[in-house]
Structures are given as C-alpha cells and as structure tokens.
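A.B. asks: pasting the structure only:
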C-alpha cells in the first residue's frame, strides 16, 4: 500500500462516526443525548443499569462507552463496576464517564476502574464529540476542574508508594463506605447517607476488611489516612 493510500485510509478512519454505547439510568437523558449526537456517532445500543450495561458492552464492543457514574443494579458499584467487569476489553473498548457529579471520589473511582476520561453533563455536543474521538484514540480527557482530582489522587498514591491494585480490589461502593468509616461515621449514619440498610453496610465493611487484610476499624482508618483518601 502506498504512503498516499495509507494516509487516505487513516483520514477516512478518523473522519467516520465513532461507534458508541450510551449508559445512563434516565431514559430522557439517553434519548436527548442520542438526538444531540445523531449523525455524528453511531449508537450501537443503550443500557440503564449495571447488568444491562455489562451485557451490551460485551455484545456490541463499541469504540467508546458513554458511562454514567451512578447506576442501579449490580453490587452497588455503579459505573465503576461496569468498567471493572469489562476491563478485559479496554484495549479495544474505551470508557468515557459522563455524569452530573463533579465529586473527587466519583472521578477517582471510575478512573481507577479503567475509564479513560470523565466529563460532566454540562458539556456541549461539540466538546463531547471531540472527547469521544480523543478517548477512542487512546488518550485521556477530563473536564478542566476534574483533571486536578486525578492528578492529586494518583500523584499522592505514587508519592506514598501505594499499590494501585489495593484500591482496585474495592468496588466504588466499598470505597465510599470505607471513606465514611475512616471519618468516624457509624453504620447507621452511613446507611442513611448512602440509602442502604445497616446490614448492607456491615457486609461492605466486612468485605473491605477482608480484601485489604485488615482486622479492625482502627486499622482501616489508619490505612485510609496513610493514603490521604479520607
């Protein structure tokens, strides 16, 4: 193949609509996003919860998953749980988180799970198309305010010698519970804050202690403080 032909093929590939899957628990948002992006991306499918998202991503193998962070279903891990469940596909399937949340813990949890970018739902259609192209090419993209969260989190971890795989053992919900435990919240307070039952909170805490090989709330608090994720 000649150099000119190769360049032409690369240009055609870059200009073609990207194949995406839209994951969000609000049907109105999915419909609105599809309408905004019509003709500019190829929507292969949609999903509204953790289970359906994992299924459609594994079936359709899109180039980019537009993934909401807060999703019902699964074990309560939301978008991060979807990304983790599809981690074996992340060489070919890129994840771009899109959420109303601009909270540091949401950003960091889904990036640790494998997402290549994170933007808020205030993004314009043009900027979202550009973000899809950027992530599809293997690069990272963040809304300006959110990039600092990622740099702070991963910079701190690197400086402290923290192994990423330790946090990777935890689901997004387990990280939320762990952080609240480390802040001194009671099980009842955590259950109220996260809209969970006390029994579910107890189960999450037991799972966190087991996965991190810790034996008490005191050790868990010290573990979190050492990593500055309280």
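C.D. replies: Nice, thanks for sending it over. Keep in mind the model is a prediction, meaning the values are calculated, not measured. Residues are numbered from 1 along each chain as shown.
A.B. asks: drop to CA atoms for contacts and neighbour counts, all remaining ones
C.D. replies: Will do.
A.B. asks: how would you label residue 97: helix, strand or coil?
C.D. replies: On the three-state scheme (DSSP: H, G, I helix; E, B strand; the rest coil), residue 97 is labelled strand.
A.B. asks: Comparison target, given below:
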C-alpha cells in the first residue's frame, strides 16, 4: 500500500470508521485511538507520517496529545480534524504545532488531498478558517511600529490578474479543485498558474506563499 502512514484519533468509533473509509487506499492507516492515553501510546509505537487529530477528546483533548509528542516525533505531521470551527479551538491547536485544521464537513477527496499535502510539509486549512488563523498570528507577531502599512512585495507586479486570483485562493487554503470551480478553469490550468506564481515570487511551496500573502496583507 502506498501513500502516507496515518494514525486516527477520535473518541467516536463511527467517525473513525467513516474517516478510514473516506481515506481508502490513498493512505495506510497504521492505528487509531479514542483518548489521550491511547493516542500517545499508539502514535509512539507507530511513528506515523500524519496524525489526524480530533480537538475534543476525553482527558485533555487533542492538544494534549500534540504537546506530549511533538518534540519526541519531529517527523510526524499533525492535522486537526474536528466538528468545531471555533476560533479558540483552531488557534490553540495550531499554536501547539498542528500543520493544519479541517472540519468534519470536508469531502473525502479533499480530506485525502489535505493528508497528502500535510505529509509533504504543506499547511492546510478549511477555507473559511484560514483568514482568522492568519489574522491571529499576524496580530501576535506584528512589530510595535511603524504605523504605516508595509510596502507590498514588488513581485506582485509580475503576476497577471488571473495569477493574482489563484495566488489569493491558494494562500487561503483552497484546493486546486475548489479554485478551478470558483474560477471556471481546469485543475490543470490552476496547477500551471500556481507553478507560475511560486516561480515569479521565488517561493518554494504553499506554506511560504501563505506567509508571503499574510505579510503583504493580500488575504
């Protein structure tokens, strides 16, 4: 079986079964757990590529799992999968070290794409969550001065109007499929625009693009 090795953490057996079914053969599910203690033991034993982590668990929540193991397993990536879209839940788990946060309304194909992207080192958010997460981090890291807005990176002038549209949607966490649907273009065309955007801005991946867009206030 190919694809990332994934460990599922959720306190509802039916949810875990549903997630496992949606992931299909695109990943290798190496274990699952329903609580903090079981998750810590199972993740230690399997050292997965990605942990799909529910935020609300008995005995401390998903954040407790992440904080216990993050330093111990630096190669493991963490993707929160939760019914909650509350700002405090999202920000807390991202600050603890998760590489992304998606809600349980996500489709099967988009969940598989999110797991793959996180395994590759990208960051992933459900589109409506990305904005306030980035706002929270920008506010906490903003310098005390000066009052003026920072100058926009001159690389923006290299982008065509369509590339700017694709750039903003990518930075906000939309998948290629979702961008194609919104802009009425093919996924292949989106991929071409995305490649051009990264090349022109001299960025390596979507993670860097998201940070670049946030710094230049383009989200």
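C.D. replies: Received it, and whenever you're ready, just let me know what you need. It should be emphasised that the depicted structure is a prediction, and the values quoted were computed from it without experimental measurement.
A.B. asks: Who are the contact partners of the spatially most central residue of the second structure?
C.D. replies: Nearest to the geometric centre of the second structure sits residue 124, at 1.8 Å (CA atoms, centre = their mean). Each residue near residue 124 of the second structure by CA atoms under 8 Å, 6 or more residues apart in numbering is listed here: 99, 100, 101, 102, 114, 117, 118, 173.
A.B. asks: The residues you listed in helices, which ones?
C.D. replies: Residues of the contacts of residue 124 of the second structure located in helices (DSSP state H): 114, 117, 118.
A.B. asks: Tell me the one among the residues you listed nearest to residue 23 of the second structure.
C.D. replies: Of all those, residue 114 has the smallest distance to residue 23 of the second structure: 10.6 Å, by CA to CA.
A.B. asks: corresponding residue for that closest one in the first structure?
C.D. replies: Counting by TM-score structural alignment, residue 114 of the second structure lines up with residue 131 in the first structure.
A.B. asks: Residue 191 of the second structure: which element?
C.D. replies: Using DSSP states H and E, residue 191 of the second structure sits within helix 187-201.
A.B. asks: list the buried ones in that helix?
C.D. replies: 187, 190, 191, 193, 194, 196, 197, 198, 201 (16 or more other CA atoms under 10 Å).
A.B. asks: With stretch 189-209 of the first structure instead?
C.D. replies: 189, 190, 191, 198, 201, 202, 204, 205, 207, 208, 209.
A.B. asks: now the longest helix along the first structure: how far from the chain's centre is it?
C.D. replies: Taking DSSP H as the assignment, the helix of the first structure that covers the most residues is helix 144-160. Relative to its parent chain, helix 144-160 of the first structure has a centroid offset of 15 Å by CA atoms, centre = their mean, to the nearest Å.
A.B. asks: what's the mean deviation for that helix versus the second structure?
C.D. replies: Between helix 144-160 of the first structure and the aligned residues of the second structure, the post-superposition mean distance stands at 1.3 Å (mean CA distance after the TM-score superposition for the first structure).
A.B. asks: In the first structure, mark out all the strands, start to finish.
C.D. replies: Under the criterion DSSP state E, strands of the first structure are mapped to 18-23, 41-47, 64-67, 94-99, 117-120, 141-142.
A.B. asks: The second one aligns to what range in the second structure?
C.D. replies: Across the second structure, the stretch matching strand 41-47 of the first structure (TM-score structural alignment) is residues 27-33.
A.B. asks: related to what we said a few turns ago, of the ones in helices among the contacts of residue 124 of the second structure, buried ones?
C.D. replies: Judged by 16+ other CA under 10 Å, buried ones among these: 114, 117, 118.
A.B. asks: Next up, the contacts around the first one.
C.D. replies: Residue 114 of the second structure makes contact with residue 124, according to CA under 8 Å, 6+ apart.
A.B. asks: how far away is it from residue 143 of the second structure?
C.D. replies: Separation of residue 114 of the second structure from residue 143 of the second structure (CA to CA, to the nearest Å): 32 Å.
A.B. asks: Look up the average distance of stretch 125-132 of the first structure to its aligned counterpart in the second structure.
C.D. replies: Per aligned residue, stretch 125-132 of the first structure averages 0.7 Å (mean CA distance after the TM-score superposition for the first structure).
A.B. asks: In stretch 76-89 of the first structure, which residues are buried?
C.D. replies: 76, 77, 78, 79, 80, 81, 82, 83, 84, 85, 86, 87.
A.B. asks: Can you get me a residue count around the residue nearest to residue 48 of the first structure when sequence neighbours are not counted?
C.D. replies: Leaving aside its sequence neighbours, residue 48 of the first structure sits nearest to residue 25 (CA to CA, 6 or more residues apart in numbering; 4.1 Å). Other residues within reach of residue 25 of the first structure, judged by other CA atoms under 10 Å, total 19.
A.B. asks: Can you tell me how far residue 25 of the first structure is from residue 109 of the first structure?
C.D. replies: 19 Å.
A.B. asks: Tell me the one among the buried residues of stretch 76-89 of the first structure nearest to residue 172 of the first structure.
C.D. replies: Using CA to CA, the buried residues of stretch 76-89 of the first structure come closest to residue 172 of the first structure at residue 77, 4.7 Å.
A.B. asks: quick one on the thing from earlier: tell me the residue in the first structure aligned with the residue nearest to the centre of the second structure.
C.D. replies: Checking TM-score structural alignment: residue 124 of the second structure goes with residue 141.
A.B. asks: returning to that earlier point: possible to save the buried ones among the ones in helices among the contacts of residue 124 of the second structure as TSV with distance to residue 128 of the second structure?
C.D. replies: Supplementary listing: these in TSV, determined by distance: CA to CA, whole Å:
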residue	distance to residue 128 of the second structure
114	15
117	18
118	18
